[in-house]
Each structure stands twice: as structure tokens, then as C-alpha cells.
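A.B. asks: After the sequence you'll find the predicted model.
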Amino acid sequence: MAPKTNARRFILSLGLILLVVATLLPHPVSARTLNEASLPDLNAFALAVQNGEANTLRGVYAENIFALPVLQQPTYNAAFVSRDPNSVTQFSLASQFGNVGLLAHNDLSGQYFFQLYQGERIQLVYGDGRIEYFRVTGIYRYQAESPFSTKSNFTDLDTREYLTAYDLFAKVYKGPRHITFQTCIANNGNSSWGRLFVIAEPEKSLPQLAAQIQEQIQT
């Protein structure tokens, strides 16, 4: 089977798995809220999750919102999303495009994604303790035309833009390096009603900012 066909199959099945798996537990376990457990600071969190593997993403941190370990998908199972109530799952297919996809069910850690806002600082922690810095630059909400179909089209709730599942994947997971947080939007008793995507781009260094400002002045 051609790689493009494999990729298309993974893309179209992901939305269904994210939503249907959430309905399998009769008594979903809610993720901890900030009132129930105080978050560690970034340094303490980084020490807790690192394992010496420099190329393995081990944690994601947003101050006063979450400090979550990152779990990996099993090989050849790009539709797997963990039911661990205090973790996120790295989307392996996004990694093939040089980006970081982080998935969680909306009744578990995915609920935290709704608390992210424009400009929020995000830190990725790797196995060797290295930290990569990002800022939230985009928040997108889509309604699924057929919530339980792998071929569902989507409508942007803000712009009314209409996208196929494949086009939506390309929009949120391809392009220059970034993080994509993905979870489901529940509405009218339907936990599969829509999708939330939060995009965070690499934080610019001072030299990069200076160069950008200089370029804007010259133009």
C-alpha cells in the first residue's frame, strides 16, 4: 500500500477513534483540576519526567494550567489515544511532518486544552532535560458534519470555512514546526460534536525578533 494511502487512512480514522473510545468507559475518570493538586514548577516537572533519551518528548508544561507527561503511540497505531487521566499522547503521524501533535480525550486531560489562550507560553520537555519553548498563536474550533464518520467534513465555527477531513489535517498538522493540541468539543450531549485545535509556534529569540522588526521597517 502506498505511503500516501496509509497516511490518508490514519488521518480519516483519527477523529473517530478520539471520540468513540471516550464512550467505552461507563464511568469516565476526570482529570485533576488545579484546585485538587497544585502544579510543580517547570524545573521540578522537567526533572520528574526526563529519562535520558534526548530525542523522546517526555512532558508538556503550561504555567498554572497543566504539567502533563507525554506518552507515545504503539508502533503502527496512529489512532491510539491513552485513557490515562493525567497525560497526553503524541501523534506519531504529525512527527513525520516535523511537528508535535498532542492528543487527549475531552473528559480527561483534553479539558485543559480549552484553558489555553493566545500568547500562552508552552514548554516541551525532552528525555535529556532539554526544554523547547513555544507560544500559542491559533485556536480553532470545528463542528463535525458527521461526528462518527471517518469521512466527515468540518465547518470552522468562527469563519464558517468548510474543510474535508484531509484538508483539515493538512491545515493543523503540516507546515513549519509547531505544536498542535487536539481534543473533542462536546455539545448537546454529543461528546463527538466537534474538534478543538490549539496551535503553538516556536518562541522567537531576541535576535530573531530584531531581524523581524528590521524587515518590517524596511518594507
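C.D. replies: Received, thanks.

A.B. asks: Going by C-alpha atoms from here, please, whenever you check contacts or count neighbours.
C.D. replies: Noted.

A.B. asks: Give the other helices and strands that the longest helix seen in the chain contacts.
C.D. replies: Ranked by number of residues, the top helix in the chain under DSSP state H is helix 3-20. Helices and strands touching helix 3-20, by 3 or more Cα pairs under 8 Å, 6 or more residues apart in numbering; DSSP states H and E, are helix 165-173, strand 179-187, strand 190-202.

A.B. asks: deepest of the ones you listed, which one?
C.D. replies: The highest mean neighbour count among the helices and strands packed on helix 3-20, using mean count of other Cα atoms under 10 Å, belongs to strand 179-187: a mean of 24.

A.B. asks: Quick one: work out the angle between that strand and strand 190-202.
C.D. replies: 160 degrees (axes from the mean of the first three to the mean of the last three Cα atoms, to 10 degrees).

A.B. asks: then this one, side by side with the first:
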Amino acid sequence: MIGRLGLTDEIVVQQSQTFTYHEGLGPDRDYGFAVEARRERTPTDRTLLRGTVCDSEGRIVATLDTLLRTFRPDAARDAALRSRPMPDSSFPVIETGPIDIAQTESYAAASLDDNPLHSDPATARAAGLDGLIIHGMLAMGQIEGALRDWMPALRINRIHGNFLLPVPVGSRLLFSGRVVKRMPSDVPGSGRAEQLILRVIVSTDAGYAACVAEIAARHDG
């Protein structure tokens, strides 16, 4: 994918990701996936990706919006990585991992993500990192499971995540957060169901926040 975007001479970092579910996705069904890319030559040089998932009848069931930031390896060496403290949470911290190199390699193969920051130590060092890092989407993809451990009746409609700092391979992930807004459900006949906005912090066992996500969801109570 990186090569197809013409980004082979640059280091690519995923800055944010948004999933919007228009309908539920089911197992044993065929889906089509299309991606459009737009590159913006700004001071930070951004690439915007819009992915569309359609069912066998052509209906859009989900959209994915990705923001990539690119820079040259020589400029990356001068970038300082500063730890950010983990904000306070209001529900118990849920822990997973450690995420090892075998899991990272499996995710790369399944997602077709060939970004060398996850597989080539020399590229990682050129970007100012101490070693290989896990995929941001691998970390973000575990948010739903963490939320369901805390609130099993949750139905997620949209996830948006901002990536703050890279996560080294071998790290454990800790999920914390809180409900920032709750409203009665606008779905007819939903009874006591609520619409929730949650904020989730994905941090590492090294004590810094790696991703902040906002989730729109329904809780059936």
C-alpha cells in the first residue's frame, strides 16, 4: 500500500483514524473495499485516505478515514519524542498484551500494511525511534474489546483516534477512559437505551499515552 501511494522514499506515520459504521458487518458475507487517496503538499505533507466498505448489493456499510503524515528520514532524526502523562480515568484500567513481534508480523500480513517502521529496524532508527513499533491500528483495534469488557451491552457506531506517540514492540497496552456525554436513544422502541460519547486513552506500560480515541455508541442498558 505504501508503494502504491508513491511514498517509498519517505517515512510514513499514521496520525488519526476514524471508523464509521452505517450497518452491522456480519461473518460469512462478501464485502467490497475501495480506497481513494488525496495528498496535500502542506508543511506537514499529509495524505488523506477514504475507504468504503460495501455489501454484495452495493450498499455502503462502513467508511474509514485515515490521515497519514510523511517526512524525510534525515528530518526525522531531529524530531524529539516526548512522553505525555496519562490522563485520569473514571473506569478501571483494562490491560492487554504484551504485543510481540509475531503478533505485529501477523497483523502486517493480514492488513497488507508494509510500512517498514514495523519490520525494518534501520528505518525505525532513521525515524528517531529506539526500535520497531506496533501498528497504530493494531492498538486502536483493541479498544472495542476493552470497552465490551467494561460495558458488555455497548454497540459502537463510530470510533475516531488520534495517535500521539509510537508504541514499541513488546509493550503492554492499558485502556482507560470515561463517559463524557450521555443522551436518551433516538431509536424508536429502544426503551432505556442511551447514546454515549466515550473518551478512551490507550497508554503503554512505560506510562505514556499513545492514542486518544472518541467513541460514539449505544448502550442498551
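C.D. replies: Looks like it arrived, so ask away. From a predicted model like this one, the values you see are computed outputs, not experimental measurements.

A.B. asks: Overlay the chains and give the TM-score.
C.D. replies: Laid over one another, the chains give 0.26 as their TM-score (TM-score structural alignment, normalised by the length of structure 1), with 95 aligned residues with a Cα RMSD of 5.3 Å.

A.B. asks: So for Phe154 of structure 1, which of the helices and strands packed on helix 3-20 of structure 1 sits nearest?
C.D. replies: Phe154 of structure 1 sits nearest to helix 165-173 of all the helices and strands packed on helix 3-20 of structure 1, at 6.9 Å, using Cα to Cα.

A.B. asks: Is Ile159 of structure 2 in contact with Thr18, as I believe?
C.D. replies: Yes. Counting by Cα atoms under 8 Å, Ile159 of structure 2 touches Thr18, with 5.5 Å between them.

A.B. asks: residue contacts, Leu67 of structure 2?
C.D. replies: With contacts defined as Cα atoms under 8 Å, 6 or more residues apart in numbering, Leu67 of structure 2 is in contact with Gln14, Gln15, Ser16, Gln17, Arg46, Thr47, Leu48, Leu49.

A.B. asks: try 10 Å this time
C.D. replies: Neighbour list for Leu67 of structure 2: 13-18, 37-39, 46-50, 162 [criterion: Cα atoms under 10 Å, 6 or more residues apart in numbering].

A.B. asks: That one: what secondary structure?
C.D. replies: Recorded secondary structure, Leu67 of structure 2: strand (DSSP: H, G, I helix; E, B strand; the rest coil).

A.B. asks: Now do it against Ile101 of structure 2, distance only.
C.D. replies: According to Cα to Cα, to the nearest Å, Leu67 of structure 2 and Ile101 of structure 2 sit 25 Å apart.

A.B. asks: Looking at the helices and strands packed on helix 3-20 of structure 1, which is nearest to Val125 of structure 1?
C.D. replies: Proximity to Val125 of structure 1 (Cα to Cα) singles out strand 179-187 among the helices and strands packed on helix 3-20 of structure 1, at 12.8 Å.

A.B. asks: burial measure for the closest residue to Ile94 of structure 2 other than its chain neighbours, as a count.
C.D. replies: The shortest distance from Ile94 of structure 2 to any non-neighbouring residue, by Cα to Cα, 6 or more residues apart in numbering, is to Phe175 (5.1 Å). A count of nearby residues for Phe175 of structure 2, using other Cα atoms under 10 Å, gives 23.

A.B. asks: Phe175 of structure 2: what secondary structure?
C.D. replies: What three-state DSSP gives for Phe175 of structure 2 is strand.

A.B. asks: which residues of structure 2 fall in strands?
C.D. replies: Using DSSP state E, the strands of structure 2 run over 11-21, 32-40, 46-54, 60-71, 94-96, 154-163, 173-184, 194-204, 209-219.

A.B. asks: looking at those strands, which is buried most?
C.D. replies: Buried most deeply of these, by mean count of other Cα under 10 Å, is strand 194-204, with a mean of 23.

A.B. asks: Run the angle between that strand and strand 154-163 for me.
C.D. replies: 40 degrees.

A.B. asks: Right, I'll call it a day here.
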